[in-house]
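Colleague: Predicted coordinates and the sequence they were generated for:
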Amino acid sequence: MHLVRPPGVYPPQGDTELLASCVRREPLDDSSRVLDLCTGTGAVALVAARTGARVTAVDLSARAVATAWVNSRLHHRRVRVRRGDLLAPVTGRTYDLVTANPPYVPVRAGAAAAGRGAALAWDAGPDGRLVLDRICREVPGLLAHGGVLLVVQSSLADIRATLCLLRAAGLRTGVAARRRQAFGPVMTARAALFEQRGLIRPGRREEELVVVRGVRER
């Protein structure tokens, strides 16, 4: 899929592809309501929109919002694009599917909790869970009965914590997909930090990506 991506907008990568593959397995149709959080270029939102689903895409970055809007027009897909902090633009609505590719890269203690510019797409506090924890707390209340949450993250940001938080929120949870991949530039630059914290073995330069799937029982 060809997408416009100006500087400062997170490019579709392995985590995007893994999340999109899970979206394709969901039984969506023109009656489905889909919310794509941290949309970036809108790549995952467009995969959902191809099914005819009614899709809303949200991002905190104004540049990402503009990019997702342009890409939806280029691909002739109807996607509502909104700028805001996670669920703020969609208060009071419910969805059959919520997808999220949030920031999940740990930062050095004492650094700003969230980055600026392009770093907004990956900096996620000392444990990498600044946005993941909010998604686990806030999204279950937006799911319709039988609704599904799909969230992609790295093994460096504590997969078990995501599963436990979503179960505590009443969702039936599991890992829908896994993928191992070599570190990209951002992760490589922080490899020494990850080794120091015991998140990776010395010399290791790969991570496991997972998509956690949570279902609100009917």
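Modeller: That came through, no problem.

Colleague: From here on, just use CA atoms for contacts and neighbour counts.
Modeller: Will do.

Colleague: from memory A109 sits against P126, does it?
Modeller: Yes. Applying C-alpha atoms under 8 Å, one finds A109 in contact with P126, separated by 5.6 Å.

Colleague: who has more neighbours, those two?
Modeller: P126 (19 against 11; other C-alpha atoms under 10 Å).

Colleague: mind listing what that one touches?
Modeller: P106, V107, R108, A109, A113 (C-alpha atoms under 8 Å, 6 or more residues apart in numbering).

Colleague: Quickly name whichever of these is closest to G92.
Modeller: A113 (28.0 Å; C-alpha to C-alpha).

Colleague: Kindly confirm my reading that the closest one is in a strand.
Modeller: No. Going by DSSP: H, G, I helix; E, B strand; the rest coil, the assignment for A113 is coil, not a strand.

Colleague: could you measure the closest residue to it other than its chain neighbours against Y10, distance?
Modeller: Nearest residue to A113, sequence neighbours excluded (C-alpha to C-alpha, 6 or more residues apart in numbering): G125, at 4.4 Å. Separation of G125 from Y10 (C-alpha to C-alpha, to the nearest Å): 18 Å.

Colleague: Helix, strand or coil: sort out G92 for me.
Modeller: coil.

Colleague: Pasting the second one now:
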Amino acid sequence: MLFLKPPGVYAPQDDTSLLTTALHEEPLAPGARVLDLCTGTGALALAAARRGARVTAVDTSRLAVLTCRLNARLAGARVRALRGDLLGAVPDERFDLVLSNPPYVPSPHPQLPRRGRARAWEAGRDGRALLDRICSEVADRLRPGGVVLIVQSAFSGVAPTLDALVRTGLDAQVADRRYVPFGPRLRERAAWLRTQGLVAAGVEKEELVVIRGEAAL
């Protein structure tokens, strides 16, 4: 199947694969409402749509939204793709499942880029610029018994994500882990990561983590 991955849009990688696996382990009733935050090419949105879910995909990038729409059309899937700022793009809506593969790479640059490819990975000094916002807001957007699945790097702090979700009333835990070789972004800033105490000398693998939060019934 033709799947578009234009330059400038975050292409499916190991984190996408890990989150897709977690998605397939979640029971989804026919017509369940699913939200894919930071959709990129729409790979996760399409995986949910193939299971019969009613899917909304959100990204801040116009090109990503267009790519998601085109990939959905090529796959014959129904996905509502919206441009917007995280959960602000779907005010007053609630979902059975929220998926998110947000930017999470710690950066020596404290300010987030306003345009360009780097928006897909840059996440501030601690890598939590978007993670913290998602964790603080997502509980109010889940239906009773709803679930959020977030994939991130361990370099961005697993405990802060778990703690943030628990503070909002969700039951949170690590659902899956995977170690992968450094990608180009981490390789180019490995020295800086070591000065921050995030990477030990000689370490060239990153731990990816899927965190699952569940709302009470």
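Modeller: Received it, and whenever you're ready, just let me know what you need. None of the values given here were measured: they were computed from a predicted structure.

Colleague: care to give me the TM-score?
Modeller: After superposition, the two chains reach a TM-score of 0.97 (TM-score structural alignment, normalised by the length of structure 2), with 217 aligned residues with a C-alpha RMSD of 1.1 Å.

Colleague: sorry, back to before: return the members of the contacts of P126 of structure 1 classed as buried.
Modeller: The neighbour-count test (16 or more other C-alpha atoms under 10 Å) applied to the contacts of P126 of structure 1 identifies P106, V107, A113 as buried.

Colleague: Could I get those in JSON lines, plus columns for distance to G203 of structure 1?
Modeller: Formatted as JSON lines, those follow (distance: C-alpha to C-alpha, whole Å):
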{"residue": "P106", "distance to G203 of structure 1": "18"}
{"residue": "V107", "distance to G203 of structure 1": "19"}
{"residue": "A113", "distance to G203 of structure 1": "26"}
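
Colleague: Show me where structure 1 has its strands.
Modeller: 33-37, 54-59, 79-83, 95-100, 143-154, 171-182, 206-216 (DSSP state E).

Colleague: Skipping adjacent residues, who's closest to the residue nearest the centre of structure 1 in space?
Modeller: Central residue check for structure 1 by C-alpha atoms, centre = their mean: the C-alpha nearest the mean position is that of N101, 1.2 Å away. Of all residues not flanking N101 of structure 1 in the chain, V152 sits nearest, at 5.3 Å (C-alpha to C-alpha, 6+ apart).

Colleague: Same check on L70 of structure 2?
Modeller: L4 (7.7 Å).

Colleague: Kindly tell me how buried that neighbour is, as a neighbour count.
Modeller: 16.

Colleague: Just confirm it contacts T41, I think it does.
Modeller: Yes. Counting by C-alpha under 8 Å, T41 is a contact partner of L4 of structure 2 at 7.2 Å.

Colleague: shared neighbours of these two, anything?
Modeller: With C-alpha under 8 Å, 6+ apart as the test, L4 of structure 2 and T41 both reach T67, N71.

Colleague: Give me the contacts around the longest helix seen in structure 2.
Modeller: Longest helix in structure 2 by number of residues (criterion: DSSP state H): helix 62-75. Helix 62-75 of structure 2 is contacted from outside by 1-6, 8-10, 39-43, 46, 57-59, 78-83, using C-alpha under 8 Å, 6+ apart.

Colleague: one more time with 7 Å
Modeller: Residues outside helix 62-75 of structure 2 that contact it (C-alpha atoms under 7 Å, 6 or more residues apart in numbering) are 2-4, 9, 40-42, 46, 59, 78-79, 81-83.

Colleague: Please apply the same query to stretch 28-48 of structure 2.
Modeller: 5, 9-12, 20, 52-59, 64, 67-68, 72, 77, 86, 95-102.

Colleague: how about a cut-off of 6 Å?
Modeller: 9-10, 52-59, 64, 67-68, 95-100, 102 (C-alpha atoms under 6 Å, 6 or more residues apart in numbering).

Colleague: For the residue mapped onto L209 of structure 1 from structure 2, which residues are in contact?
Modeller: Using TM-score structural alignment as the criterion, L209 of structure 1 maps onto L208 of structure 2. By C-alpha under 6 Å, 6+ apart, the contact set of L208 of structure 2 is Q152, S153, R177, R178.
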